[in-house]
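Enquirer: Provided below for reference: sequence and predicted model.
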Amino acid sequence: MTEIAAKDLGIDVMQGEAELFKWFVASFLFGKRIQRDIAAGAYRVVVDLNKLDTPDRLRRSGHRRLVQLLGQARYVRYDESTAARLLKLCDKLESEYDGSLSRLRELGETRRGVERRLQEFEGVGPKTVEIFMREAARVWF
């Protein structure tokens, strides 16, 4: 099976911060042990259909709403934990990086530094970082 790319989801990371955030959410969803089609569906339901495409919008949606949307997309195995971690991800991005992945990149300085900072987000492990950096590195390094 081929790896998912940002363009497969209609994301163009070269367009800047907003698109990078969408890719970060997608990478987070794809980084879990769940079928690719289900993860893609969850991304489309959360980001495309419900416009939860910024850290603030995603955070304001709340846990219950996120669980409902993930369930709607059949992302049910990890719906509760994924919803909680997405909210924490947005909180951390807002509180430590002014809601900006570009700020995270700036403070990370090097690719390794950025990868280390990404893994400090709860629920973001090596696989999520690998997926995200495949596209983000084209913009940042």
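Expert: Done, it's in.

Enquirer: every contact and neighbour count from this point should use C-alpha atoms.
Expert: OK.

Enquirer: list the buried residues in the top helix by length along the chain.
Expert: The longest helix of the chain (DSSP state H) is helix 79-97. Going by neighbour count (16 or more other CA atoms under 10 Å), the buried part of helix 79-97 is 79-80, 82-94, 97.

Enquirer: which helices and strands sit right next to it?
Expert: Packing contacts for helix 79-97, counted by 3 or more CA pairs under 8 Å, 6 or more residues apart in numbering; DSSP states H and E, involve helix 55-61, helix 63-72, helix 101-108.

Enquirer: now do the longest one against helix 79-97, angle only.
Expert: Using axes from the mean of the first three to the mean of the last three CA atoms, to 10 degrees, one finds that helix 63-72 and helix 79-97 are set 130 degrees apart in direction.

Enquirer: packing partners for helix 63-72?
Expert: helix 36-43, helix 79-97.

Enquirer: residues in contact with stretch 115-126?
Expert: 28, 31, 82, 85, 88-89, 92, 104, 108, 129, 133 (CA atoms under 8 Å, 6 or more residues apart in numbering).

Enquirer: and it, how far apart are its ends?
Expert: The first residue of stretch 115-126 is 8 Å away from its last residue (CA to CA, to the nearest Å).

Enquirer: how far off centre is it?
Expert: 11 Å (CA atoms, centre = their mean, to the nearest Å).

Enquirer: buried residues in that stretch, which are they?
Expert: 115, 117-118, 121, 123-125.

Enquirer: put this beside the first:
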Amino acid sequence: MDKTVKALLSEAGRTFAEEAGIPLKDQPGALFKLLVLANLLSTRISADLAVAAARELFEAGGGTARGMARLDWQQRVDALGRAHYVRYDESTSTRLGDMAELVLDEYDGDLRKLPLKAERDIGRAKELLEEFPGIGPVGADIFCREAQAVWPWLRPYLDDLTLKGAERVGLPTDPKRLADLVKDRDLAQLSAALVRVAKDKKLADQVAKA
């Protein structure tokens, strides 16, 4: 089992935040960028395109709630287009603008206030996340899986998709037993890796054989 976990982290353990160039910290800018990424990953489009789109938006100035709100609709569409995130570019541009405005209105641009508002209750936190345009249950799961790297009260956040990945590579499907296989600081990486193998049978077979 230890060999499987090591192979899993080695082959697929890079978080989606890392791929998008987000040095994840408990800071307003980093948390907003993660929310943007969760929004983009929620759409029926490849993770690679979503990550590329996030990078383009951040480069254009949309790396904070205020910066995203300052970009006009066409500037957001253009950034999405440069990443070839074109199928949902117009609706996504609208959602990102509305999301930024809500972060400003409800949290003064600082998502560190969300745990306080949720009283560090995971269910309530997910409800608050789903109030953002473009963030549904899938987006809330994405955000929480990654945010557990900096918000210890979320740990272990291992949702149904991560458990599906665990089953594919022969790891425990009980969240507590699965979490006990790694250190707390590695749970976000483990979650990202399990999501990848849940979606990619070839990768799962590669990890299982390692």
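Expert: Structure's in. What do you need? Worth saying up front: this structure is predicted, and the values here are computed from it rather than measured.

Enquirer: thinking again about what came up before, now, the most widely separated pair of the buried residues of stretch 115-126 of the first structure?
Expert: 115 and 123 (13.7 Å; CA to CA).

Enquirer: ok, now how distant is the counterpart of residue 128 of the first structure in the second structure from residue 78 of the second structure?
Expert: Matched across to the second structure, residue 128 of the first structure falls on residue 139, judged by TM-score structural alignment. Residue 139 of the second structure sits 23 Å away from residue 78 of the second structure, going by CA to CA.

Enquirer: who's more crowded, those two?
Expert: Counted by other CA atoms under 10 Å, residue 139 of the second structure and residue 78 do not tie: residue 139 has more neighbours, with 24 against 19.

Enquirer: work out for me the element the more buried one sits within.
Expert: helix 137-147 (DSSP states H and E).

Enquirer: now residue 104 of the second structure. Nearest residue, chain neighbours left out?
Expert: Spatial nearest neighbour of residue 104 of the second structure, excluding adjacent residues (CA to CA, 6 or more residues apart in numbering): residue 65 at 6.4 Å.

Enquirer: ok, now how distant is that neighbour from residue 91 of the second structure?
Expert: With CA to CA as the criterion, residue 65 of the second structure and residue 91 of the second structure are 18 Å apart.

Enquirer: what does residue 4 of the second structure give?
Expert: Distance of residue 4 of the second structure to residue 91 of the second structure, computed by CA to CA: 40 Å.

Enquirer: now do residue 11 of the second structure
Expert: Taken as CA to CA, the span from residue 11 of the second structure to residue 91 of the second structure is 34 Å.

Enquirer: equivalent analysis for residue 12 of the second structure, please.
Expert: 31 Å.

Enquirer: give me the subset of the buried residues of stretch 115-126 of the first structure lying in helices.
Expert: Short answer: these in helices (DSSP H) are 115, 117-118.

Enquirer: list just the nearest of the residues you listed to residue 59 of the first structure.
Expert: Out of these, the member with the shortest distance to residue 59 of the first structure (by CA to CA) is residue 118, at 18.1 Å.

Enquirer: returning to what we had before: onto which residues of the second structure does the longest helix of the first structure map?
Expert: The alignment of helix 79-97 of the first structure onto the second structure (TM-score structural alignment) spans residues 89-107.

Enquirer: off-centre distance for that stretch?
Expert: Relative to its parent chain, stretch 89-107 of the second structure has a centroid offset of 17 Å by CA atoms, centre = their mean.

Enquirer: that stretch vs the first structure, average offset?
Expert: Aligned to the first structure and superposed, stretch 89-107 of the second structure gives a mean residue distance of 0.6 Å (mean CA distance after the TM-score superposition for the first structure).

Enquirer: list the contacts for the residue nearest in space to the middle of the first structure?
Expert: Nearest residue to the geometric centre of the first structure (CA atoms, centre = their mean): residue 25, 1.7 Å. Contacts for residue 25 of the first structure (CA under 8 Å, 6+ apart) come out as 43, 86.

Enquirer: from residue 52 of the first structure, how far out is it?
Expert: To residue 52 of the first structure, residue 25 of the first structure is 10 Å away according to CA to CA.
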